[in-house]
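Q: sharing a model prediction with you, sequence too.
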Amino acid sequence: MKAFVIEQAGAPDVLKLQDISSPEPTSEEVKIRVRALGLNRAETYLRAGKMGPITAPRVPGIEAVGEVIHDPSGTFRTGQRVATAMGGMQFVRNGSYAEEVTVLRSNVISLDGSKLSWEELAALPEAYLTVWGALDKSLGIQPGQTLLVRGATSSIGLAAITYAKARGLKVIATTRSADKVQRLRDMGADEVVIDNGAIAEQVLKLAPQGVDGVLEVVGAATVLDSLKAVRPFGAVSVMGLLGGGPVLEQLNLMQDLPAAVKLNFFGSALLGTPAMALKDSPLLWIAKEVEAGRMPSIRAKTFDFDQIPQAHRLIESNEAFGKLVVKI
C-alpha cells in the first residue's frame, strides 16, 4: 500500500509517499481501507520534531474514515463504513496517511446509516469526538446554558459552536479578526467577541451572571482571563494550545481561580479508553445532522492524497478557516 512516511523531522517536504507493507490485524484490531482523512496540527508537530525525535520511519495521521477490510472478531463486517481516531495512531502504530490502516477495535465507530460523502465524514472524527469529550464529559453541558468558545475560528472551535448549538446552548465565540465575525455567526454563534487577550469584562456584559462553561482552545495564554468570565460552579475545559506552550508561570489559587470554578485539561488520548468508550459517542448522530443540513459543515478544503505536503503548509500558514481533509 502507499503511505506518507517521515524518516526525519523537518519541513513538509520530509513527507515522502512510499510503498510499505500493511500489517494484518491482531485479535484486538481492525484493518480499514482509508477513503478520506482529516488533517490536524498534531501531525504537523510530529513532522516538525515538536513531539520528540524521529528515530524510525513514522506514518502520521490520527483519524480516518473508510471501509472495514477485516475484523478478526466479526464485530465489524467487511465493507462496513466506519470512522477511527486516536488509539495510538502515528505514535505507537502507523497513522492514517495511508491507503490502509490497522487500528484498535475500541477506536472504531460504525457509520451505518449515514450517506454523507467521505470528505464530509472525514471532517468529523477527531474534532467532534474531542468536542464531545470536553463539552459533555468535562463541562457537562445542558440545553439552555451559555458556552464561551475561546479560539472559535480553529476547526475544533467551529465544531464546538455547531455541536453546542445543536445541543440547545447559547454560544459566545471569540476571534482576533473582525473579518471572521460573520462566518462565526453563520456557524451558529449567538455573539462574537473580538479577542484582545482580556475579554472577561465584555463576556460578563453578555452573560452578567457568568457563562456556564468555557471551551478554551487558545490555552495558557488566555485561560486566566477565561476563568474570570465563569459563574460559580461553572467550569473551564482547556483543549487547545493555539496561544503557545502549556505552562502557566504562576497560578495563585485564591486570586486567579474564582470561587468554585473548575478547571481541567481534556486530552483526546482518552478516546477509546474505558473512560471514554466510543460506542457511546454521538458521531453517527452528528453525521446525520450534517447530512440533513441541521448542522453546518466545518470542512474548509479537500486535498488529493498526493497533496498532503501542501496541506501541511496551509495549516502552518494559519490561513485555513475550518477543517482540512484528504480524499484517497
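A: Yep, it's here.

Q: going forward, measure contacts and count neighbours with C-alpha atoms only.
A: Will do.

Q: show me what contacts residue 218?
A: 150-151, 240-244 (Cα atoms under 8 Å, 6 or more residues apart in numbering).

Q: without its sequence neighbours, what residue ends up closest to the residue most central in space within the chain?
A: The chain has residue 127 as the residue nearest its centroid, 2.6 Å off, counting by Cα atoms, centre = their mean. Nearest-residue entry for residue 127: residue 156, 5.2 Å, with adjacent residues in sequence omitted and distances by Cα to Cα, 6 or more residues apart in numbering.

Q: just checking, what packs against the helix or strand hosting the one you found?
A: Secondary structure from DSSP states H and E places residue 156 in helix 155-166. If contacts are counted by 3 or more Cα pairs under 8 Å, 6 or more residues apart in numbering; DSSP states H and E, helix 155-166 sits against helix 125-132, strand 146-150, strand 170-175.

Q: which helices and strands sit right next to the shortest one?
A: When you say that, I think you mean strand 146-150. On a contact count with 3+ Cα pairs under 8 Å, 6+ apart, strand 146-150 meets helix 155-166, strand 170-175, strand 211-216.

Q: out of these, flag the one nearest residue 77.
A: Relative to residue 77, the nearest member of those by Cα to Cα is helix 155-166, separated by 29.4 Å.

Q: and for that closest one, what are the contacting residues?
A: Residues outside helix 155-166 that contact it (Cα under 8 Å, 6+ apart): 127-128, 130-131, 147, 149-152, 170-171, 173, 184, 187-189, 215, 217, 286, 294-296, 298, 321-323.

Q: now with 6 Å, please.
A: Residues outside helix 155-166 that contact it (Cα atoms under 6 Å, 6 or more residues apart in numbering) are 127, 131, 152, 322-323.

Q: the nearest residue to residue 76 once chain neighbours are set aside: neighbouring residues, count only.
A: Take residue 76 and drop its neighbours on the chain: the residue closest to it by Cα to Cα, 6+ apart is residue 68, 7.0 Å away. Neighbour count of residue 68, defined by other Cα atoms under 10 Å: 24.

Q: got a list of what residue 68 touches?
A: 32, 78-80.

Q: could you redo the last one with a cut-off of 8 Å?
A: Contacts here follow Cα under 8 Å, 6+ apart; on that basis residue 68 touches 30-33, 76-82.

Q: got the angle between the helix or strand that it is a member of and helix 125-132?
A: Using DSSP H and E, residue 68 maps to strand 63-70. Here strand 63-70 points in a direction 110 degrees away from that of helix 125-132 (axes from the mean of the first three to the mean of the last three Cα atoms, to 10 degrees).

Q: I'd like the next helix or strand past strand 63-70.
A: strand 81-85.

Q: other SSEs contacting that next one?
A: Using 3+ Cα pairs under 8 Å, 6+ apart, strand 81-85 is in contact with strand 63-70, strand 108-110, helix 125-132.

Q: put this next to the previous one:
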Amino acid sequence: MKAYVIDESGPPEVLQLREVADPVPREGEVSVRVCAFGINRLEADIRAGAYGPITASTVLGIEAVGEVIEDASGTFQPGQRVATAMGGMGTEHSGSYAEQVVARRENVVALGDTDLPWEELAALPEAFLTVWGALVPAMKLQSGQRLLVRGATASVGQAAIVLAKQMGAQVMATTRREAQRERLLSLGADAVLVDNGAVAAQVREHWPKGADAVLEVVGASTVRDSLHAVRSFGEVVVVGLLGGRVIEQLDLLADLPEAVGLRFFKTQMLGTSALPLTDAPLAGLAELRAKDAIPSTLAHTFDFNDLAKAHALMESNQAVGKIVVRMPGAPQ
C-alpha cells in the first residue's frame, strides 16, 4: 500500500509517500481501508519535532473514516462504513496517513447507512469525539446551561458549538479575529466575543452569574481568565493547549477561584474502559449533517498527494475549521 512516512523531524516536506507493507491486524484489531482522514495539530507537532526526535520510520495519523476490510470478531462487517480515532494509532503504531490502517476494535465506531461524502465524514471523528467526551461524561453539560467555548475557531471549538447547541445549551464563543464572528454565529453560537485574553467581564455582562461551564481550547494563556468567567460551583474543562501547557503556568491556590472546578480531558481516554465509544454520537451526527440539520465544520479538503500542503496550512493557523485529506478512488 501507499503511505506517508517520516524518517526525521522537520518541515512538511519530510512527509514522503512510499510503498510499504499492508498492516496486519492483531487480535482485537480491525483492518480499515482509509477513504479520508482529518489533519490534527498533534500530528503536525510530532512531525516538527515538538515531542522529541523521530527515531524510527513513522506513519502519522490519529483518525480516519473508511470501510472495514477485516474484523476477525465479526463485530464489524467487510465494507461497513466506520470511523476510528486514537487508541495509539499514529503514535504507538502506524497511523492513518495510508491506504489502510489497523485500529483497536474499541476505537472503531460504525457510521450507519449515511450517504454523507467521505470528506464530510472525516471532519467528525477526532473533533466531535473529543468534544463529546469533554461535554458529556466530563462536564455533564445539560440543556439550558450556559457554555463558554474559549478558542472557538479551532476545529474542536467549532465542533463544541455544534454539539452543545444540539444538546440544547446556550453557547458563547470567543475568537481573536473579528472576521470570524459571522462564521461562529452561523455554527449556532448565541454570542461571540473577540478575545483579547481577558473576556471574563464581558461574559458576565451577558450572563451576570457567569457561565455554567467553560470549554477551554486555548490553554495556559487564557485559563486564568476562563476560571473567573464561570459561576461558583461551575467548571472549566481544558481540552486544548494552543496557548501552552496549563499546570506549568498556574498556581492552583492563587489562581483557582473558590468553588470552581478545573478538569483536564485527554483524548487518550477515548475507547478505554473508562470511556467506551458505544454511546459516541458520530452516526447520529453524520445523519444530521446529511440532512443539513447541523452545519459543517469542514474548512479545506486536500488530495492525498497534497498532504504536505495540508500540513503547511495547519502550521499557518489560517484554517478556520477542519482540514481533511481524501484518498484517491474512495468509493462514493
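A: Yep, that arrived. Because the structure is predicted, anything quoted here is derived from the model rather than measured.

Q: quick one: TM-score?
A: The TM-score (TM-score structural alignment, normalised by the length of the first structure) is 0.98; 327 aligned residues with a Cα RMSD of 0.9 Å.

Q: which of the contacts of residue 68 of the first structure are buried?
A: Buried members of the contacts of residue 68 of the first structure, scored by 16 or more other Cα atoms under 10 Å, are 30-33, 76, 80-82.

Q: the helices in the first structure, which residues?
A: Ranges of helices within the first structure are 41-48, 118-122, 125-132, 155-166, 181-186, 200-206, 223-227, 283-291, 308-317, based on DSSP state H.

Q: any idea how far the fourth one is from the chain center?
A: When you say that, I think you mean helix 155-166 of the first structure. 10 Å (Cα atoms, centre = their mean, to the nearest Å).

Q: and if you look at the fifth one?
A: The offset between the C-alpha centroid of helix 181-186 of the first structure and the centroid of the whole chain comes to 20 Å, using Cα atoms, centre = their mean.

Q: ok, now the last one?
A: Using Cα atoms, centre = their mean, the mean C-alpha position of helix 308-317 of the first structure is found 17 Å from that of the whole chain.

Q: hang on, the earlier thing: now distance to residue 236 of the first structure too, for the helices of the first structure, in JSON lines please.
A: Formatted as JSON lines, the helices of the first structure follow (distance: least, Cα to Cα, whole Å):
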{"stretch": "helix 41-48", "distance to residue 236 of the first structure": "22"}
{"stretch": "helix 118-122", "distance to residue 236 of the first structure": "28"}
{"stretch": "helix 125-132", "distance to residue 236 of the first structure": "13"}
{"stretch": "helix 155-166", "distance to residue 236 of the first structure": "14"}
{"stretch": "helix 181-186", "distance to residue 236 of the first structure": "21"}
{"stretch": "helix 200-206", "distance to residue 236 of the first structure": "13"}
{"stretch": "helix 223-227", "distance to residue 236 of the first structure": "7"}
{"stretch": "helix 283-291", "distance to residue 236 of the first structure": "23"}
{"stretch": "helix 308-317", "distance to residue 236 of the first structure": "26"}
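
Q: out of those helices, the one nearest residue 2 of the first structure is which?
A: Here helix 308-317 is closest among the helices of the first structure (Cα to Cα), at 13.0 Å.

Q: got the contact list for the residue nearest to residue 178 of the second structure when sequence neighbours are not counted?
A: Take residue 178 of the second structure and drop its neighbours on the chain: the residue closest to it by Cα to Cα, 6+ apart is residue 194, 6.1 Å away. Residues near residue 194 of the second structure by Cα under 8 Å, 6+ apart: 174-178, 181.

Q: try 10 Å
A: If a contact means Cα atoms under 10 Å, 6 or more residues apart in numbering, then residue 194 of the second structure has 173-181, 202 as its contacts.

Q: just to revisit the earlier point, centre of the chain to the strand holding residue 68 of the first structure, how far?
A: Counting by Cα atoms, centre = their mean, strand 63-70 of the first structure comes out at 19 Å from the chain centroid.

Q: taking their axis directions, it and strand 81-85 sit at what angle?
A: Orientation check (the same axes, to 10 degrees): strand 63-70 of the first structure against strand 81-85 gives 130 degrees.

Q: list the contacts of stretch 303-318 of the second structure.
A: Stretch 303-318 of the second structure is touched from outside by 3-4, 11-17, 35-41, 43-45, 47-48, 97-99, 154, 300-302, 319-320, 322-328, with contacts defined as Cα under 10 Å, 6+ apart.

Q: highest neighbour count among the contacts of helix 155-166 of the first structure?
A: residue 152 leads the contacts of helix 155-166 of the first structure on contacts (other Cα under 10 Å) with 28 neighbours.

Q: residue contacts, that residue?
A: With Cα under 10 Å, 6+ apart, residue 152 of the first structure has these contacts: 158-161, 172-176, 180, 184, 189, 192, 215-218, 321-322.

Q: rerun at 7 Å
A: With contact taken as Cα atoms under 7 Å, 6 or more residues apart in numbering, residue 152 of the first structure is in contact with 158, 173-175.

Q: one more: residue 81 of the first structure?
A: 66-68, 110-112.

Q: now, of these, which are buried?
A: Among those, those classed as buried by 16+ other Cα under 10 Å are 66-68, 110-111.

Q: what's the farthest-apart pair in these?
A: Largest pairwise distance in those, by Cα to Cα, is 11.1 Å, between 68 and 111.

Q: confirm for me that residue 239 of the second structure is in contact with residue 267.
A: No: using Cα atoms under 7 Å, residue 239 of the second structure is not in contact with residue 267; the gap is 8.2 Å.

Q: what about these two, which has more around it?
A: Neighbour totals were compared for residue 239 of the second structure and residue 267, and residue 239 leads with 22 against 19 (other Cα under 10 Å).

Q: for residue 20 of the second structure, the count of nearby residues, please.
A: The number of residues packed around residue 20 of the second structure, counting by other Cα under 10 Å, is 12.

Q: separation between the closest residue in space to it that isn't next to it in sequence and residue 25 of the second structure?
A: Leaving aside its sequence neighbours, residue 20 of the second structure sits nearest to residue 1 (Cα to Cα, 6+ apart; 5.6 Å). Using Cα to Cα, to the nearest Å, residue 1 of the second structure is found at 15 Å from residue 25 of the second structure.
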